[in-house]
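Asker: Sequence first, then the predicted structure:
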Amino acid sequence: MILVVDVGNTNIVLGVYKNSEIISSWRISTDAKKTSDEYSIQFMQLFIQGNLKPDDIKGIIISSVVPNIMHSLENMIKKIFGINPLVVGPGVKTGINIKYDNPKEVGADRIVNAVAAHEKYRKDLIIIDFGTATTFCALTKDANYLGGCITPGIRISSDALFDRAAKLPRVELEVPKNIICKNTVSSMQAGIIYGYIGQVEYIVNKIKKEMKDLGAAEPLVIATGGLANLIANETNFIDKVDSSLTLEGLRIIYEKNKE
């Protein structure tokens, strides 16, 4: 079995794979202030909940966009599992050709998503990851990572509205029935949700045009991340939601590097 760990700004997502099948997964809050001992307790509780033992794990891979958490996590992993984890970064085999000006600048999460999407779909792709930030990535069927763009995530955008507008209440991210609303809460929900959908559709259109100008076919649009379904259910610009994309990418990269 292998343990895959995706460290995001808001959540850490964990998965345990037996061969190519995921048998357990969890989502916990990211907290850079936690010590390795505190993470040890949390991980052990999750393993007990999943009827798993640390000795069951023979390999571990981590992708992270939060550098200041890595010292605690790596120390915890070495203490509990007795394994030096593989960390996604420069020098790790991915099978993806990164066409960025400086490939080292591409976030590990974007690379991992690209690896999984290429292995699963083998098409020209646009990958949207709805996380703390929302990332849009363009990938060709020949595994060329062309680049993309990054926007504030929908929660960041809505939090800014609540924090900066003193008279506006904090609201749940729910889709209202109408765009013409008759109360403040629904009006805010409509503006946040439908405004974000409009942003997504515009960016997808622009990326599609640039990819076609480069000779790509009509790309398949894949969405992942915690808020993917919220947006995908309200637009026909997203072809498929793949919630397991990041964990699958970590498993695939581990297999490519396990020797």
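Answerer: Thanks, I have it.

Asker: Could you use CA atoms for every contact and neighbour count after this?
Answerer: Fine.

Asker: Could you verify that residue 250 is part of a helix?
Answerer: Yes - under DSSP: H, G, I helix; E, B strand; the rest coil, residue 250 falls within a helix.

Asker: That one touches residue 4, doesn't it?
Answerer: Yes - assessed by CA atoms under 8 Å, residue 250 is found in contact with residue 4 at 6.1 Å.

Asker: Overlap of the contact sets of those two?
Answerer: Residues touching both residue 250 and residue 4 by CA atoms under 8 Å, 6 or more residues apart in numbering: 61-62.

Asker: try this one side by side with the last:
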Amino acid sequence: MLLAVDVGNSNISVGVFRFTDARMPVIVCHFKFGTHNYTPDELCATIDGFLRRFDAMQLHAAVVSSVVPQMTAAVCAAAESLCGTKPFVISSGIRTGFGIHVKNPEQLGTDIVSNVAAALTLTAAPLVVLDMGTATTISVVDTEKTILGAIIIPGLQLSLRTLCDTAAQLGEIPLAEKPELIGRDTRTAISSGVLNGNALMIDGFIRNIREALGTKESGTSLSLFATGGSYPAVEPLLRNRFTYSDTLTLFGEAILFAQNNKIF
């Protein structure tokens, strides 16, 4: 079994995978918990506690993706304790199976690399991956299976929290589900601004990306994938339809592990 750990700014996601004879990862269980300044022992105990709930089988290897550098060493140490071997860390220079055409490839987020690896395993390019976490990231891959770059926007919850923390009279505002366009009180007005605003922004970016890639004129299909905890809140408001998976990043990590290591 492979242990996959994705360290994000808000959450640490963990998954356990087995591999088919065709080297395709299949997720056995997954869970997440808040990102804090854990020690290796604390991380090991937390992950082991969750794994015992799922009755996970013996772990043979681990893969780690982290966008929080100060947490990477602790997570790797915990993964090594759990698996008995040093984890494979997603980083620049590994085999990916696709091109990366950005100014500083070594600065490209490992979550973006993992998401694209997952999406390209599931469908053909060109494609877009929408990741709605602490930040909202839209990654673009052209017909040649090359990452052209990304669009990064403050995340939905981050934007809402910043507004509520900054405006003196707001306090905490719970979002309304599927809000009307024109809010009739503070809660519904903010809900419309945050949810409808994000949906309109995403649809607008997808329209402009299609124009930039020339897919509309050529008739080429643009595949759309989504992940991240905030996506379900905006999904009903989107005109574009995305294939959603809350374990897309973990699946991509497992794919990259298989491309760079011998499968046990």
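Answerer: Sure thing, it's come through. If you're wondering where the values come from, they're calculated on a predicted model, not measured in any experiment.

Asker: sorry, back to before: of residue 250 and residue 4 of structure 1, which one has the most company?
Answerer: residue 250 (31 against 27; other CA atoms under 10 Å).

Asker: Now check the more buried one against structure 2: what is it aligned to?
Answerer: Alignment note (TM-score structural alignment): residue 250 of structure 1 maps to residue 253 of structure 2.

Asker: Its match - nearest residue in space that isn't next to it in sequence?
Answerer: residue 114 (5.3 Å; CA to CA, 6 or more residues apart in numbering).

Asker: Show me what the one you found lines up with in structure 1.
Answerer: Checking with TM-score structural alignment, residue 114 of structure 2 has residue 112 as its match.

Asker: In three-state terms, how would that match be classified?
Answerer: helix.

Asker: pretty sure it is touching residue 250, no?
Answerer: Yes - the pair residue 112 of structure 1 and residue 250 qualifies as a contact (CA under 8 Å) at a distance of 6.1 Å.

Asker: Now for the two: what residues contact both?
Answerer: With CA under 8 Å, 6+ apart, residue 112 of structure 1 and residue 250 have common neighbours residue 63.

Asker: quick revisit: tell me if I'm right that the match of residue 250 of structure 1 and residue 91 touch.
Answerer: No - using CA under 8 Å, residue 253 of structure 2 is not in contact with residue 91; the gap is 10.9 Å.

Asker: Spit out the residues that contact those two alike.
Answerer: Common neighbours of residue 253 of structure 2 and residue 91 (CA under 8 Å, 6+ apart) are residue 65.

Asker: Okay, and residue 138 of structure 1 sits in which element?
Answerer: strand 133-139 (DSSP states H and E).

Asker: Checking the residue located most distally from the centre of structure 1 next. Helix, strand or coil?
Answerer: Each residue of structure 1 has a distance to the centre, and by CA atoms, centre = their mean the biggest one is for residue 182: 35.3 Å. Using three-state DSSP, the structure places residue 182 of structure 1 in coil.

Asker: Give the equivalent position in structure 2 for it.
Answerer: Per TM-score structural alignment, residue 182 of structure 1 is aligned with residue 184.

Asker: and if you look at residue 66 of structure 1?
Answerer: Residue 66 of structure 1 maps onto residue 68 in structure 2, by TM-score structural alignment.

Asker: For its match, which residues are in contact?
Answerer: 7-9.

Asker: Tell me which of those residues fall in strands.
Answerer: residue 7 (DSSP state E).

Asker: how close does the closest residue in space to residue 249 of structure 1 that isn't next to it in sequence sit to residue 185 of structure 1?
Answerer: Take residue 249 of structure 1 and drop its neighbours on the chain: the residue closest to it by CA to CA, 6+ apart is residue 116, 4.1 Å away. Distance, residue 116 of structure 1 to residue 185 of structure 1, by CA to CA, to the nearest Å: 39 Å.
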